[in-house]
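J.: I'll drop the sequence and a predicted model, then ask my questions.
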Amino acid sequence: MQKLIFLFVLVALIGISANYAYSQEMSLATFQESAQIVVDNSISQNVTASITLQSTSIQEIKIPAELEQEIREDKRIKAIILTNQDQCVLGVVDQSCIMINVARNPEDKGIIAIQGSTKEIAQLYIEDINRVFDTDAKFHSIFIHTDDESNRAFETSGIISGKGMISAVYTMTQEDTNSMYEKISAILIPKVIRDSGGFYEAAKNLSSHENAKMTFSLIPLESKSLLQLRLSVNYPNTASKISEISPLEFLKVENLNRSDYFSSGFYPLNSIIQVVVLSPENTKVSDVRGNIIPTQIIDNENIPTDITEKGWVFDPQEGQRIQGKYIFGKDTTVNKKELEFSLGGKQLQTKEPEKTEFDESIIVVIIIASVAIAAAMFYLKGYRK
């Protein structure tokens, strides 16, 4: 997580300093839209496509201020999750879930004490949570997560399903994803954002897919909460067959547009497409159809030198874990062909960047923006055990 934050802080820093004309216009919003394709040929053998809308502002993802503050100030609560995944935890079948994830109290000795302490905390909030989401979830069980293999593989946080996390699980009748996404997004996402299209429109259309599932999560931070609405589609047992990657094929669109919510300024880091490939053997990126942004290596990281330019940044480009991020630059849309690339084949040929210098006066801007950038790259593993 810290590695990703550092990477995109430097992206912003170099991009601004290399393009001074745009440095006066570049902005970072609290609202983020991201699309992610995970090709997991190492653990699950599945491909998962997801679109996430997220913010640290309760004006952009609407949670009552008093409830958000109470949850955030309760240091034992690590996350609130609403999901219609088929099996949010073991023992739950064909039901939607609300999970209240709680850190273990070191004073609790034994399973009974852990269960009692966790339920006591969760019961303080479930009534208000049900009221916000217009749900009627009832207590089901206390679940202790015992496996963090996926978190280690993806280098992600264990807040949702990491080893040792304890969930108070509440269940309700399972709702189809299309109607549930429409209902929850209408509750949480302001009309001005819903009417702005972009990744939200793509997610709404994708919610009709037979394998689509949705998840909302609230993750308390120091002075605010990270709020995420995620729509995902799982393609079972398909990862091993893939040598050509077309991200928009999995999102079922020919073009992906940025939200008009960002049309008032230059927000290059608020819409990002990410591809992660996990392989049991070494592989590499090749035959990229679109643009590859020139980079510089700074502290062993490939850093783009120009964020006004659209294109891919692959880091690493080869190995058992490959990661690529697509930045729109000044553009507002990308088509399917521009995002396609292959695995294997010839080594990537990239342009040598022009030498750039850091403008120390921009550091103040980066400090202010760091929370938003961190939120943009915070990837949550799915909730199905």
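T.: Yes, it's here.
J.: Every contact and neighbour count from this point should use C-alpha atoms.
T.: Fine.
J.: Which strands and helices lie in contact with the longest helix along the chain?
T.: Secondary structure of the chain read by DSSP state H shows that its longest helix is helix 2-18. Helix 2-18 sits against helix 20-23, strand 301-304, helix 363-376, with contacts defined as 3 or more CA pairs under 8 Å, 6 or more residues apart in numbering; DSSP states H and E.
J.: where along the stretch 51-200 of the chain do the strands fall?
T.: Along the stretch 51-200 of the chain, the segments classed as strands by DSSP state E, counting those that start in this stretch run 77-83, 95-102, 138-144, 166-173.
J.: Now that we have those, can you turn them into TSV and tack on mean neighbour count and distance to residue 364?
T.: Listed next are those as TSV, based on neighbours: other CA atoms under 10 Å; distance: least, CA to CA, whole Å:
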stretch	mean neighbour count	distance to residue 364
strand 77-83	23	30
strand 95-102	26	35
strand 138-144	18	42
strand 166-173	23	39
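J.: JSON lines for those, including distance to residue 202?
T.: Below are the strands of the stretch 51-200 of the chain laid out as JSON lines (distance: least, CA to CA, whole Å):
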{"stretch": "strand 77-83", "distance to residue 202": "19"}
{"stretch": "strand 95-102", "distance to residue 202": "23"}
{"stretch": "strand 138-144", "distance to residue 202": "32"}
{"stretch": "strand 166-173", "distance to residue 202": "26"}
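J.: who wins for proximity to residue 276 among the ones you listed?
T.: Proximity to residue 276, assessed across the strands of the stretch 51-200 of the chain by CA to CA, is greatest for strand 77-83 (23.0 Å).
J.: got a list of what the residue nearest to residue 146 when sequence neighbours are not counted touches?
T.: Closest residue to residue 146 apart from its sequence neighbours, by CA to CA, 6 or more residues apart in numbering: residue 163 at 4.6 Å. Applying CA atoms under 8 Å, 6 or more residues apart in numbering to residue 163 gives the contacts 144, 145, 146, 147, 148.
J.: Put this next to the first one:
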Amino acid sequence: MRRIFVLVFLALAVTYVANAYAEQPRLATFHETATVLVDQKLSNNVTASISLQTTSLQEFQIPKELDAKIHNDTNVIAVIITNEDQCVLGVQDRVCVMINVKRVDSEGPVQEAQQKAKTSGDMIIGDIDKFLGFDTKFHSAFIHYDDSANQVLGTEGQVSGRDTVSAVYVMPFQSSDYLFNTLAGDLIPSQIRGMGGFYDVAQKLAKDDSARVTFTILPKGQISYMQLKVAEKYPDSARQMSEVDPLKYFKVDELKRSEYYKAGFFPLNSIVHVVILPQDQSTTATANSIIEKTTTGNQTVPASLESSGYFFDSNSGKKIDAMYLYGTTYSANSNDLKISFPNSALASSPISIGTTEIIILVVIGAVAAGAIVYYLKGIKSR
């Protein structure tokens, strides 16, 4: 009955938006983001990921009781479920559930910080196991002294960075295909799953043996930022590249938006994000379709939300950062999404750079980073 009510609620909400805001730019709570990171500087890897994100408990249906427990414990800063190869040191080939708390240096010895994390974790893990049908066992309370977990999980420092303590619970390894379908089936209403879009690509990507799945809950105030992500790494493949075709890594001929957005004009809810860390900082990137820039309140923003193409936040230097916006269209092909970045002088060895420059984060706390950034930069509904 609860699921039927939710589906009716979603249908009514979409119908209302269609009638009231058909021509107005809107920002929905549900976002889909496809990201490709080309790291020529350090790892020589290409990483592709699909993220589905929301702040709505109707769109990601975690039990209200679980959500309340997470928010009521002010020590908890994140809940992470992943089948990454090593969620923390000492854990291999397991599914991990991590309940993270922030450690304050003045709180006392290490043992007290670990016990605080375990106490918080023990209060929550039973609800997680019941909701998802897991049977986890406590493994350890792990203190993060550096940001290595961020590099593995692609998360913000507040999720698993320095001075974060994780109460780690484990169970036998599950394939990404199985884990993704378990999480998506329990979290996302069938109506949204049936509307395709990036969800279908994530489901296909999860079938690859080397793909990994991460689900994160990040409590902020009275709401929860939630993200379900599938990522796949292509080792030792970045430095010989002078062109990136995102569709190659997502193994599709075109990238379609979810039909969820056909109810109105939602130009910032589906984004293809390409980040390139080039060996040669004089490299300039270009694409077949580029959205012109304009300045609003001393901030550079896309001149049009109706046009499709790449908006380059930076097209040269230490980091090339581009976001493809669909405008009024609903699909993009290889010709639309390719980015060229010819190297004028390929370096023979990696360039030494700072940590903040080599870690490109999937910004869980922002929920669809590109869309939120654009709104904060001054784009308003018209």
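T.: That came through fine. Owing to the predicted nature of the structure, the values given are computational and were not obtained by experimental measurement.
J.: Could I get the TM-score for this pair?
T.: Here the superposed chains carry a TM-score of 0.81, computed using TM-score structural alignment, normalised by the length of the second structure; 331 aligned residues with a CA RMSD of 2.5 Å.
J.: So for residue 317 of the first structure, which of the strands of the stretch 51-200 of the first structure sits nearest?
T.: With CA to CA as the criterion, residue 317 of the first structure lies closest to strand 77-83 of the strands of the stretch 51-200 of the first structure, at 32.9 Å.
J.: Check how far that closest one sits from its aligned residues in the second structure, on average.
T.: Average distance, strand 77-83 of the first structure versus aligned residues of the second structure after superposition (mean CA distance after the TM-score superposition for the first structure): 0.6 Å.
J.: just checking, what packs against that strand?
T.: Packing partners of strand 77-83 of the first structure (3+ CA pairs under 8 Å, 6+ apart): strand 95-102, strand 212-220.
J.: Drop anything exposed from the contacts of residue 163 of the first structure.
T.: 144, 145, 148 (16 or more other CA atoms under 10 Å).
J.: And the closest residue to the first one other than its chain neighbours, how far from residue 111 of the first structure?
T.: Across the structure, with CA to CA, 6+ apart as the measure, the residue nearest residue 144 of the first structure apart from its sequence neighbours is residue 166 (4.5 Å). Note on residue 166 of the first structure: its distance to residue 111 of the first structure, by CA to CA, to the nearest Å, is 11 Å.
J.: picking up where we left off before, and the longest helix of the first structure, what's buried?
T.: Across helix 2-18 of the first structure, burial judged by 16+ other CA under 10 Å covers 4-5, 7-18.
J.: between the residues you listed, which is nearest residue 75 of the first structure?
T.: Closest approach between the buried residues of helix 2-18 of the first structure and residue 75 of the first structure, by CA to CA: residue 5, at 23.4 Å.
J.: Not counting residues beside it along the chain, what's closest to that closest one?
T.: Distances taken as CA to CA, 6+ apart put residue 374 closest to residue 5 of the first structure, at 5.1 Å, once the chain neighbours are dropped.
J.: so what's that neighbour up against?
T.: 4, 5, 8.
J.: same question, residue 230 of the second structure
T.: Contacts for residue 230 of the second structure (CA under 8 Å, 6+ apart) come out as 49, 50, 51, 180, 202, 205, 206, 211, 212, 213, 214.
J.: out of those, which one sits closest to residue 88 of the second structure?
T.: residue 214 (13.7 Å).
J.: With respect to residue 24 of the first structure, which of the buried residues of helix 2-18 of the first structure is nearest?
T.: Once CA to CA is applied, the member of the buried residues of helix 2-18 of the first structure that ends up nearest residue 24 of the first structure is residue 16, at 8.6 Å.
J.: Isn't the closest one up against residue 22?
T.: Yes: when contacts are counted by CA atoms under 8 Å, residue 16 of the first structure is listed as touching residue 22 (6.8 Å).
J.: Quick one: average offset of the top strand by length along the first structure versus the second structure, please.
T.: Longest strand in the first structure, counting residues (DSSP state E): strand 271-286. Overlaying the second structure shows strand 271-286 of the first structure at a mean distance of 2.1 Å from the equivalent residues (mean CA distance after the TM-score superposition for the first structure).
J.: Work out the gap between that strand and the centre of the chain.
T.: Taking CA atoms, centre = their mean, to the nearest Å, the mean C-alpha location of strand 271-286 of the first structure is offset from the chain mean by 16 Å.
J.: do stretch 332-341 of the second structure as well
T.: 21 Å.
J.: rewinding a little: right, and out of the contacts of residue 230 of the second structure, which lies closest to residue 98 of the second structure?
T.: The closest of these, once distances to residue 98 of the second structure are taken by CA to CA, is residue 214, at 11.0 Å.
J.: State the distance from the closest one to residue 231 of the second structure.
T.: Taking CA to CA, one finds residue 214 of the second structure at 8 Å from residue 231 of the second structure.
J.: now do residue 291 of the second structure
T.: The spacing between residue 291 of the second structure and residue 231 of the second structure, counted by CA to CA, is 27 Å.
J.: swap in residue 271 of the second structure?
T.: According to CA to CA, residue 271 of the second structure and residue 231 of the second structure sit 16 Å apart.
J.: Residue 280 of the second structure now?
T.: Distance from residue 280 of the second structure to residue 231 of the second structure, by CA to CA: 26 Å.
J.: Could you check which of those two is surrounded by more residues?
T.: Each of residue 280 of the second structure and residue 231 has its neighbours counted (other CA atoms under 10 Å); residue 231 has more, 25 against 20.
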